[in-house]
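Enquirer: take a look and give me a structure for this.
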Amino acid sequence: MEDYLLANVDVILGFAVVILTIFYRFEFPPILGFLVTGMLIGPYGLGILSGGEIDMTSELGVVFLLFTIGVDLSLNDLWKMKKAIMGGGVLQILFTTTLAFIICTWIGFSSATSIFIGLLISLSSTAIVLKVFQDKNEVDTPHGKTSLAILIFQDLAIVPLILITPILAGSSISFDGAFSNIFFKGSLIIFVFILSSRFLVPWIFYCVGRTGSKQLFLVSVVFICLSAAVFTSSIGLSLALGAFLAGIVISGSQYSHQAMGNILPLKDMFMSFFFVSIGMLLNISYLLDHLPLLVLAAVALIIIKSIAGMLITIILGYPLRTTIITGLALSQVGEFSFVLSKLGLEYSLLSKETYQAFLAVSIITMGVTPFLINASYRPAEFIVKKASDSVYGMKLVRGFCSGPFEGKECVEPEIKDHLIMVGFGFFGKTISKAAKAAGIPYIILETNPDIVKQEKTKGERIQYGDATFGAVLEHAGIRNARVLITGISDSLATIKLRAATPP
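Expert: The predicted structure follows:
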C-alpha cells in the first residue's frame, strides 16, 4: 500500500515538473499547470490515476491554506471586516443566485434546479483567489481584504446550503432540529476555541518553546492545525473551517510568525495536489464535444459573478478600482461547490449531463482566474481614468462612503514640513505612533471607509482618499510635505503613487 501511494505521488510530481517547466517558459500561472497535470494523468486523460488516490493530500492543501490565512489574521482583523464579511457575503450570494435563477429559468430549468445552480455558482474559490493574491503579496490590499471577507462568509455558508439542498429537492426536513443542531455546533465551536486560545495553545507552545527544538515546534503546529480540522469535521462542518479557526487562535499569540514560517512549505506542497485533483475531475471528451457551448457558459458565468461582485463592493463604499479587481477575482466557481454539486446529483436536482457541464464550466473558470486577476489592473486603471472626467464619476472612483474634497469640514489646517502616510495598516500605525512621539505633524490617507470612520472617532488625523490621484495628494498638502511614506502592498498602486507625486 505504501509503495502504491508513493508511486502515485511520484507520477504526479514527475508530470508536474515537466508541465510547469513548459508553462514557466511561456509565463503561464503555476495553478494552470497543476490543473493541466490533473487533466493529463486523470481518468479522462491518460488514465494513469483515477483521482481517489490523492483526495487526502488535496484536502490537506486546502486545510493548510486556510490555516495560514487564519494565522495572518486576528479576531480584531475579523471584527474590522465584519461589514464586508456579513454584508458583502450575504449580498454576493443573493445577487449571484438571483441573476443565475433568472437566466436558468429562461433556459428551461425548473425553479428548484435554477435556485440550486445559482447557489452552486455563488461560491468562489478560496484556494485559487488567495493563492494568487498571496503570490502577488496583495492579501493586505483593499481588494485582497474585501475578497477574503466575502470568501470567508462563503466557506461558512456551505453548512446552511447543505441543509437547504434537501428542501429544494422536495424532501421533508425538521427545521427545529436543524436550527437547534446549528446552534449547538456553533456554541460548541465557540467554547472549544475560546478555551484553546486562552489556555491550551499557549501552554503547548510554551512547553515546546522551552525545548528549543525546531522539529518539535513544527510537529506541534501541524498537530494543532489538523486537530482543529478533525474536530470541526467530526461535528459535520468542513475541515478547512477548523484549520482557519486554529490559525485565528494562533494569530493572537506571540508564536504566530514562527508557526507561519513552519507551515508555509507544507502548504505549498499539498496545494499542488489539490489543483491536480481538480483537474482530474474534468471529462476531456465531454469538454471537446461541447467546447463552444461550455466556453460560452463559462464566459456568461464570469460576467454574472463579476457584475455581482462589483455591485456589492460599490454598495459597501469601496473605490472603483477595488470594485473592479474584486469582482473579477471572485468570478470563478469554488471548490466547495463540488461538494454541494454531488449532493445535488444525489437529490436529482442535477442530471448527470448537467453535472458534467457544471464541472467543465467550473474548471474552465478556475483555470482562467489567474489570467483574469493579472489582467484586471490595466482595465481598472483605464476605467478609473475615464470615470475621473466627471463629478459623478469621481464619486464612484473614490467610493460612495467618501466625502467631497470641498467644504470646511474636509479641509485640513495649513501645515508645512509634515509627513504623509499612505495606508493605515500595521506599518502605518507604527509610523503614526513614532510621529506622535517625536512631535512630527502628519496626515494619513486610507481607502477603507470603515478604518477612516473608526480612527476619526479616536482623533486620528486621517482622510479618506486614493493617493494615486493628484487631487487627493494636493488636498493632503503634498507640495508642503517633507516626507511621503507608503505602507501598502499593492505594487502597481505604488508605481502610480510615484507618478502622481509632484516633483
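
Enquirer: okay, CA-based contacts and neighbour counts for the rest of this
Expert: Will do.

Enquirer: can you point out the buried residues in stretch 36-44?
Expert: By neighbour count, and taking 16 or more other Cα atoms under 10 Å as the criterion, the buried residues in stretch 36-44 are 36, 37, 38, 39, 40, 41, 42, 43, 44.

Enquirer: Proceed likewise with the subsequent sequence, for comparison:
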Amino acid sequence: MTHLPPLISDLGLVMGAAAVVTLVFKRLKQPTVLGYILAGIMVGPHFPLFPSVADTESVDVWAQIGVIVLLFCLGLEFSFKKLMRVGGTASVTAVTEIGTMLLMGFGVGKLLGWSTTDCIFLGTMLSISSTTIIIRAFDELGVKEKKFTGLVFGVLIVQDLAAILMLVLLPTVAASTKLSGTAILFPVGKLIFFLVLWFVSGIFFLPTILRRAGRFMNNEMLLVTSLALCFMMVILAAGAGFSPALGAFIMGSILAETPLGGKIEHLTVSIKEMFGAVFFVSVGMMIDPNILPQYWQQILIIMLVVLVAMPFSTIVGALLSRQPFKISVQAGMSLSQIGEFSFIIATMGLTMKLTGPHLYPVAVAVSALTAFTTPYMIRLSGPLYNWLTRRLPGNWVTAIDKYSHEGQKVKPTSDWNKYITSYLIQTVIHTILVVGIVLVVSNIILPALDDHGDNPVIRIGTAITTLLLIAPLLWALAIRKIYPSVANRLWEKRYYRGPMIVLQLLRLVIAFVIMGFVVHNIVSYTWALILLGVTLITVLLNYRRLQLVHSWAERRFMTNLNEKEVLDKRESGAHLTPWDAHITNFVVSPDFKGVGMTLMELKLRENYGVNIAMIKRGAFTIQAPDRQERIYPEDTLYVIGTDDQVISFKKHLEESSAARARKGSPEDELTLQRMEIAEGSPIAGMTIKASEIRERTKGLIVGIERNGERILNPESNVVLLSNDLLWIVGNIKRIKVFEKIVGTPQRVDGAQEQKPGTTEKDTKEI
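Expert: Next up is the predicted model:
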C-alpha cells in the first residue's frame, strides 16, 4: 500500500472541511470567511468529534503562503495612486477613526486587566475594518450606487496602508520595554524609504518590461511571472528586515498600476481563494472552543465597543472633513466590523508569542459577530440619521450643514504651497533614489566584485561608475528648477526671494553630502576628494546632457504611471452637494427602449430629476450634451442626481435592458464643484445662457443657492446674482479657472481687475 504523506492527507482534510462548511454558510447567506474559521475549529486539535490535522507545522507553512498570496491580491486592489486620489476627506475620517479605536482598544484592554502588549494589539485590531465583508454587504443591499460608498472605500484604502504600517511597527513596539521616539521613527522612516524606492523603481521598469513581453505572454505565463515578482519582493522585504507579507503587498500595489494589473488580479482570484481558505482554516485551528465561554464577557464588551465606538469615530471624522451629516452617518454605520488584517495581526502576535493566548480567540469571535451585524448596521443608518436630526438641537444641525457647505467651495491653492509641495516631493524622491543606488552598489555589487576589499582599481572604477549613474539624479536634486512657472511668479515678490534662496542652498548641501556618502563608502578619503571635484566639473560641463537624460527618465516614469489611468480610474469624481447629488456611470444596453431618442424626448430631468452631464461614445466624449443629442447603444452616460433619483433612473434602464452600472469618474475628471459669484463679478446680472458658463466650462449648472433657498435644475433664462452659489458639473480644471474670473470684481472704468493667481493663460484656457 502506498504511503500518503501527512501533508497531502492534511490538505485534503482542510479543503474538504472548508468546502462543506462554506456551502452551508453560502446557503445561509453568511460570509464564507466565518465558514473557513468554523472548519478550522472542526479539524483542529481542540475538537475531538472530527478527524484532526496530523502535521500542524506543514499546515502553518501553507498558511504563511496564504498570507503572502492574500496580501499580494489585496495590493492588486489597493494601488498607491488610489491613495493619492483619496484626498483629505477620507484621510481625515480614517485617521480620526483609527486614532480613536487605538485609544479605545488600549483603554478597554487595561480595564480588562490585560498586559500592555495585549492592549496595543487589541487597539490595532479594532481600528481596521473588513473590506471583504463591507463589499459583500453593499452588493447584497444594493447600495453601491449611493454616494456614501465612495467615502467608505476611501477610508478602507487609508486603513489598508495603516495596517501595513502597523505590521512593521507592532513587533518593535511590543518588544520595547521603554517606548521612545527613536524606536518609532526609525521603523517608520525605514518603511517610507523602501516604499518610495521600490514603488518608483517598480513603476519605472515593470510596466515597460510587461508591455514589451506582453505579445509573447499568455495567461499562464503572466500568472507565473506575476507570482515570481511577488515572491522576489517577499525575499527583498525579508532581507530588508520587513515581514514577507509587506513585500507581497507592495508588489501587488506596483502591478496594480500597470495596464495588466486588472488581468493579473483576475488570474490570481482562484489562487487567492484557495490559499486564503487555508489561511482562514488555520486561524480556526488555533482556537480552542472550550476557552470561549471563559471570555464571553470580554467578547461582549469588545463587540459593543466596535459597534458603538467605530461608527461614532467615523461619523466625527467625516464631519470634521466637512461631509454632510447624512453621508457621515451612513459611512460610520458601514464601518462597524473587524476583518482580514485583524486576523493577520492577531496571528502575528500569537506566533511571535507577543500576546497572551486569550487575545486571539476573542478577536476572532468579535470579528465573526460583527460580520453578522454589518448588514443590519447599514440598514439602520437611514433611521439613525432621521432620529438624530429630530433629537439634536436645530442650531446644531444648521451649523453642521453650514460647515459642510463651506467645505465644498473651490479654493485655489496658493503659489507658495504649490512650490513647497513640489520642492519636498522632488527632494525626497531624488534623495531616496540616489541613496538606494549607492546602498545597492556598496552592499551588493562591490562585495561581489572585490571579495577582500583591497583592490583599488575595482573600487575607483565602481565609484566612478556609480557617480556617472547618479549624475542625472544629482542634477535634478541640486540644480533643476522647481515648478518654473510658479517659481518665476514668486521671485517677482521680494519677500519670497530669501526663503527660495535658502531652499536652493539646502538642495546643494544635500547633493554634496550624498556625493560624499557615495565615495566614502567605496574609496579612501583622498580619492573621495578627487572624485568629488571631478564630479562637480562633469556636472557643470554636461549640464544640458544630464538634463536630457533626466527628462527622458521622468517622461518614461510618468508614461508608465499614467498608462492605466483610463482603465483604472474607479473613484467617483463627484464632490458633495447640499442636496446629496453625485455622479454615476451607466452603460446603455442595445435593448434599452430609449435608444435612438434625443434627451428632450427621453425627458430624464422631468421624469427622474437626473441630468446627463456627459456622454462617452467610443473614443469620443460629449461634454454637457444638448437636448437634441441622441442616445446610442454602448454609450456611457454620466448621470448626476441624488441617491433616490439615480436609483429610480437605474430601475428605468433595467426595465427594458440589462444596464450595467459602475462607480467611477471619466478620464478627464468630470466633477461637481461649488462656486460663488462675488460682488461685482462680470457675470452678475446675466442670465445663465448669456454668461456662457456651459461653453466656457464644458459644464452644466445643476443648482443655485440663493438667500438660503435652492433652485434645482435652473432654466437658461434664470438671472445670476451676486453672492449666488452655483453648483456646476464639468471639467474640474476649467471650472477652477472659470472661478478665478467670475469671482473677480469689475473696475469702475469697466476694465476687469485680475484676481491674484489668475493669469492671461488662465483666461485663454477657457
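
Enquirer: and the contacts of stretch 32-42 of the second structure?
Expert: The contact list for stretch 32-42 of the second structure, computed with Cα atoms under 8 Å, 6 or more residues apart in numbering, reads 14, 17-18, 21-22, 25-26, 47, 49-50, 52, 277, 280-289, 368.

Enquirer: same check on stretch 371-385 of the first structure?
Expert: Outside stretch 371-385 of the first structure, the residues within contact range by Cα under 8 Å, 6+ apart are 29, 132, 320, 321, 324, 325, 328, 329, 397.

Enquirer: what helix or strand does the fifth one sit in?
Expert: Element membership of residue 324 of the first structure [criterion: DSSP states H and E] is helix 320-329.

Enquirer: which residue ranges of the second structure form strands?
Expert: In chain order, the second structure shows strands spanning 582-587, 611-617, 620-623, 636-641, 660-662, 670-676, 700-706, 709-712, 725-731, with DSSP state E as the criterion.

Enquirer: give the full set of residues in contact with residue 157 of the second structure.
Expert: So, once contact is read as Cα under 8 Å, 6+ apart, residue 157 of the second structure ends up touching 78, 82, 83, 86.

Enquirer: would you mind finding the match for the third one in the first structure?
Expert: Okay, so that is residue 83 of the second structure. The equivalent of residue 83 of the second structure in the first structure is residue 78 (alignment by TM-score structural alignment).

Enquirer: for the contacts of stretch 371-385 of the first structure, which single residue is the most surrounded?
Expert: When neighbours are taken as other Cα atoms under 10 Å, the top entry among these is residue 329 (30 neighbours).

Enquirer: what about stretch 173-183 of the second structure, start to end distance?
Expert: 7 Å (Cα to Cα, to the nearest Å).

Enquirer: buried stuff in that stretch?
Expert: The neighbour-count check on stretch 173-183 of the second structure (16+ other Cα under 10 Å) flags 173, 174 as buried.

Enquirer: swap in stretch 384-398 of the second structure?
Expert: Taking 16+ other Cα under 10 Å as the basis for neighbour counts, the residues of stretch 384-398 of the second structure that come out buried are 384, 385, 397.

Enquirer: starting at the chain centroid, how far to that stretch?
Expert: Using Cα atoms, centre = their mean, to the nearest Å, we find the averaged C-alpha position of stretch 384-398 of the second structure to lie 32 Å away from the chain's own average C-alpha position.
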